[in-house]
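>>> Starting from these lines, generate the structure:
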Amino acid sequence: WIATEFWYTTGDFSWPWLLLGNGFSHEVWAVQWYEYTGIFGGTLWVLLSNILLYEAWRRRRDAKAWTWAGAVVLLPILVSLGIFWSYEAPDEGSVTVSVVQPNIDCYDKFAAGTEQMQERLLLSMIEEAPAGSDFIVLPETVWPYAYDERYLPQAPVVTKIREILREKSSGAMIVTGAETIVYYPPEEQTETARQNERGAFYDKFNSTLGIDTTACLPIHHKGRLVIGVESTPTWIFKALKFLVIDLGGTVGQLGVGEPGPAFVHNGVSVGTPICYEGLYGNFYGGFVREGARALLISSND
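As a prediction, this is how the structure comes out:
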């Protein structure tokens, strides 16, 4: 069963909430030992607990069976409580983070003719962010356009954001979701690449950008995609393309990224996972292994 769950999380079809070990997301106090075993340790715990409790119920008069069942159920909880209550967060300083939520009606967000209005709204909200912010975080796919990464540093919206930061919050970095496009030579095209009307190969990415007053513009490409909305397995993509659901935002088979290097601003390294990536513990931990000391999640939930 655990091998099947592992295959499931690394395969083309993946929905992590179906894993048994993910059933404790509201009872994190009981599974602090996940830092050593991961989600699959929780799956093993659920399976063993159910098997032993069933055997104890079947052999009702066997005290030894009940002892084993009770030990398997309770000992991990006691260990978890010990970890939970003894943990002391190291004092590594702090940063000030402002969150910008435009509250745009989801039915209007992608309606034709609203792009410039939405862009003006977002820029005005960035202007209102507290001047002392170190990071200003915007949602996933918040901008109404897709940006060619070759020209992204010179894009008008990036230029406007930098002007606002110089005037209002020179010490801040904007961490924002965006849809970006990467073009490839024919010999370097990926499995997920598509062709435009001119025959050029490209990938669309659900991305996060780090924009500050410098010329540097780090980009993270989302690496865990929502099945049926952002991703259709390549081996059935052509056959089932017509079934892809349009729920707004970045839709269709997208390019796939990895955790990648952290965004560094004022000496602080931050990871910038996007929405669904937060459901994959090992992938999510990759941002920390790449040097992130804080995680700023962009989502459109």
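
>>> Please make it C-alpha for all contacts and neighbour counts, starting now.
Will do.

>>> any idea how far the longest helix seen in the chain is from the chain center?
Using DSSP state H, we find that the single longest helix of the chain is helix 63-86. How far helix 63-86 lies from its chain's middle: 33 Å, per CA atoms, centre = their mean, to the nearest Å.

>>> On the C-terminal side of that helix, identify the next helix or strand.
Once the chain leaves helix 63-86, the next helix or strand it forms, by DSSP states H and E, is strand 97-99.

>>> buried set for whichever helix or strand comes after that following strand?
Sequence order places helix 115-127 as the next helix or strand after strand 97-99, per DSSP H and E. Judged by neighbour count (16 or more other CA atoms under 10 Å), helix 115-127 contains these buried residues: 115, 118-119, 122, 126-127.

>>> and this one, so I can compare the two:
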Amino acid sequence: MLNLSWNITVSYWLCEVRIFEGIGTLLINSFLFLLPVTCWHLFVRYGHIKRGKALSLLLWWILFEYLHHIWDFSWTWLTIGNVFGKNPHWVMWYAYLGVLGGSAWILICNYTIYALARGARSVQQIASCLMMLIIPIGISWVILATKDPATKTTTKHVTVVGTSFTGIDTLNDIQKIAKIDTLFSNPPSFNADITILPETIICEDIWSNKFTNTNLYARLKQNLFRWHTQHIIAGALLNMPSPGGLHTEERMGLPLAYNQYNAALLINHSDIINVKQKKIFVPVDEFLPPYLSFLKVKSYRFSSDTDNPDLFKIDNCSYFICICYEAVNSIFVASHLNKEASALLMLSSESFFGYTEVGRQQYMNICKLRCIENNLPLLKSSNDGILFTADNKGNITAMQRVRENCLINSRINLSTLSFYYLLVPFILPGLVVTLAGILMINAFIGVKQKRKNMLIKNSPIAA
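Next up, the predicted model:
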């Protein structure tokens, strides 16, 4: 019941978007959230755990949240540590421990308060509880006060574009680009290094091997001059022929198999198009795992290649390209960064949220946490969502709810990565080793206790 209550509190807006899918998602996630508690009960019972029960529960929960980040049917929106997105200055230490550290802090505070409520409430216990609440916030304020707004002297001019196209629009891709053209003044008021368009702004029949021969590509190349920019990053639905593809269409009377990718295209004055493929998908809507292929549900069934790069190198600076739902996954972002990354560039489409604004606000708050975790500024384009830019402290520097086509011209200070991305590879082995250590310590204590009982039983006094 507590799991269901938590799910409803955080993501009730899903039912406002799609009632039956929303209810199904809430029930499935509530079931999944029972798994770490069940594993803990089994661990304590069959591992004969007498010492470290509370620590074991904490470790099982964090292990569950970690694994929930890396499997292909995750809804990481519900990670407990995401609740601080509205008050990111409380958790500046996410740059060292990440969102899972926030989950651990909340669970420890809850256990401390629970133990205090059950105990004798001594002065020492009350002081410990208050320290557990206050010290992490104090550390955050110290980090905030001493943290530089940027750790590189390089600055870049970036334009993020917001569009208000809906699923019922009859505009083709060239007509959409023509609508965006009207946002750019001539003569220019802003010369951009990079212009970012929303996710899947290009959604017609685009084939990877033929795109450079299309009128749309020629139009985008011309817009480098019209928009006074050196590079355009545009979201696209990209088709690639593949013998074992998930999609088929008929060509000259014969079936052609292909895979479809949700991608970001980097277009500039060269003849080379860099492509970044989306790798973290909204469950069911965008990706259906093979073990659920029997479900007859509507899904884009996107594909992705694991060796496809997530960073674009632009004018000797590296930018991590984040496509919509990928930003919700803390582990994905941190584990796919490298030491050269200097900013996060996001492409999103939020028409999925429909008329509810709660989901959009939560999404923005979660995205701000990625800035703190990785010590990088973030610039987010959007279709029918919230357009914003944020610095490496998670401060919103510019924001606009997209009601009609608009843009934000921003000057950003590039930064260097925090410690967190170095920690991520060690989270899983660290959790497993610690649980194994608890098991071994309790086994040792159990053996020692048995020997002691045997000695007492066989002693002359006992006799």
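
>>> Any idea what the TM-score comes out to?
Here the TM-score for the pair of chains, by TM-score structural alignment, normalised by the length of the first structure, is 0.84; 284 aligned residues with a CA RMSD of 2.4 Å.

>>> what range in the second structure does the longest helix of the first structure sit on?
Aligning helix 63-86 of the first structure against the second structure (TM-score structural alignment) gives residues 123-146.

>>> Output the residue interval of the first structure matched by stretch 381-395 of the second structure.
Taking TM-score structural alignment, stretch 381-395 of the second structure hits no residues over in the first structure.

>>> Which residues does stretch 177-187 of the second structure contact?
Contact with stretch 177-187 of the second structure is made by 163, 223, 226-227, 405-407, as judged by CA atoms under 8 Å, 6 or more residues apart in numbering.

>>> same question, stretch 119-133 of the second structure
For stretch 119-133 of the second structure, using CA under 8 Å, 6+ apart, the contacting residues are 108-109, 112-113, 116.

>>> What subset of those is buried?
By 16+ other CA under 10 Å, the contacts of stretch 119-133 of the second structure give 108-109, 112-113, 116 as buried.

>>> Quick check: which element contains Gly223 of the first structure?
Per DSSP H and E, there is no helix or strand for Gly223 of the first structure.

>>> Would you mind measuring from whatever residue of the second structure lines up with it to Pro290 of the second structure?
Gly223 of the first structure maps onto Lys279 in the second structure, with residues paired by TM-score structural alignment. Distance of Lys279 of the second structure to Pro290 of the second structure, computed by CA to CA, to the nearest Å: 16 Å.

>>> quick one, which of these two is more surrounded?
Lys279 (22 against 8; other CA atoms under 10 Å).

>>> Was I right to think that one contacts Ala327?
No. Lys279 of the second structure lies out of contact with Ala327 (CA atoms under 8 Å); the separation is 10.9 Å.

>>> circling back to that earlier point, quick check: the farthest pair among the contacts of stretch 177-187 of the second structure?
Thr163 and Arg226 (17.9 Å; CA to CA).

>>> So the two - more neighbours on which side?
Thr163 (24 against 17).

>>> what do we get in the first structure for that one?
Using TM-score structural alignment, Thr163 of the second structure lines up with Pro102 in the first structure.

>>> Identify the residues contacting its match.
The contact partners of Pro102 of the first structure, taken as CA under 8 Å, 6+ apart, are 121-122, 125.

>>> Using TSV, lay out the residues you listed together with distance to Ser298 of the first structure.
Putting the contacts of Pro102 of the first structure into TSV (distance: CA to CA, whole Å) gives the following:
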residue	distance to Ser298 of the first structure
Leu121	18
Leu122	15
Met125	16
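
>>> Cool, thanks, talk later.
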